[in-house]
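Participant: Sequence isn't available, so here's the structure alone:
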């Protein structure tokens, strides 16, 4: 379990700042994509794309 957490933290640290920020807004603060888009001054579609890229990147590093 400890190894898995360490791998996850390392993978998160490798994410570009914007991808990490979007994931934090979603999974830590529970914000909706529209809210994140408004805060970041981008479209909902852009937030969705950033989220999807971040999750794909995490998955590729953890599998």
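Facilitator: Sure, I can see it. A quick note: this is a predicted structure, and the numbers were derived from the prediction, not measured.

Participant: can we go C-alpha only for contacts and neighbour counts from here?
Facilitator: Will do.

Participant: Skip the chain neighbours and tell me the closest residue to the residue nearest the centre of the chain.
Facilitator: Central residue of the chain (CA atoms, centre = their mean): residue 23, 2.8 Å from the mean position. Once flanking residues are discounted, residue 23 sits nearest to residue 51: 6.4 Å by CA to CA, 6 or more residues apart in numbering.

Participant: Structure two is appended below for comparative analysis:
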């Protein structure tokens, strides 16, 4: 789906403003999680999220 490409683009870290974008990314990740929870496709998206993006999301959380 195009949704994950959009999420990766939006939450991509910017090295030249790492500390500023960290807060922005946290807010985005929280709103994205809310979006998934409210989505009718949540149970369809969840396996894709876990298998394709879990490592990337863990990387983002460790920034």
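Facilitator: All right, it came through fine. Please read these numbers as outputs of a predicted model, since none were measured by experiment.

Participant: Please work out the TM-score for the two chains.
Facilitator: Once superposed, the chains reach a TM-score of 0.39 (TM-score structural alignment, normalised by the length of the first structure), with 38 aligned residues with a CA RMSD of 3.3 Å.

Participant: Now do the same for the residue nearest to residue 23 of the first structure: helix, strand or coil?
Facilitator: Secondary structure for residue 51 of the first structure, judged by DSSP: H, G, I helix; E, B strand; the rest coil, is helix.

Participant: Count the residues that sit near residue 26 of the first structure.
Facilitator: Residue 26 of the first structure has 16 neighbours, counted by other CA atoms under 10 Å.

Participant: What helix or strand is it located in?
Facilitator: helix 17-27 (DSSP states H and E).

Participant: Touching that helix from outside, list them.
Facilitator: 12, 31, 32, 33, 36, 47, 50, 51, 53, 54 (CA atoms under 8 Å, 6 or more residues apart in numbering).

Participant: Buried only: go through these for me.
Facilitator: Neighbour-count burial (16 or more other CA atoms under 10 Å) applied to these gives 12, 33, 36, 47, 50, 51, 54.

Participant: Switch those over to TSV; also include distance to residue 18 of the first structure and secondary structure.
Facilitator: Compiled in TSV, these are given as follows (distance: CA to CA, whole Å; DSSP: H, G, I helix; E, B strand; the rest coil):
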residue	distance to residue 18 of the first structure	secondary structure
12	12	helix
33	14	helix
36	11	helix
47	9	helix
50	8	helix
51	9	helix
54	9	helix
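
Participant: Out of the residues you listed, which is nearest to residue 2 of the first structure?
Facilitator: For those, the residue nearest residue 2 of the first structure by CA to CA is residue 12; the value is 15.3 Å.
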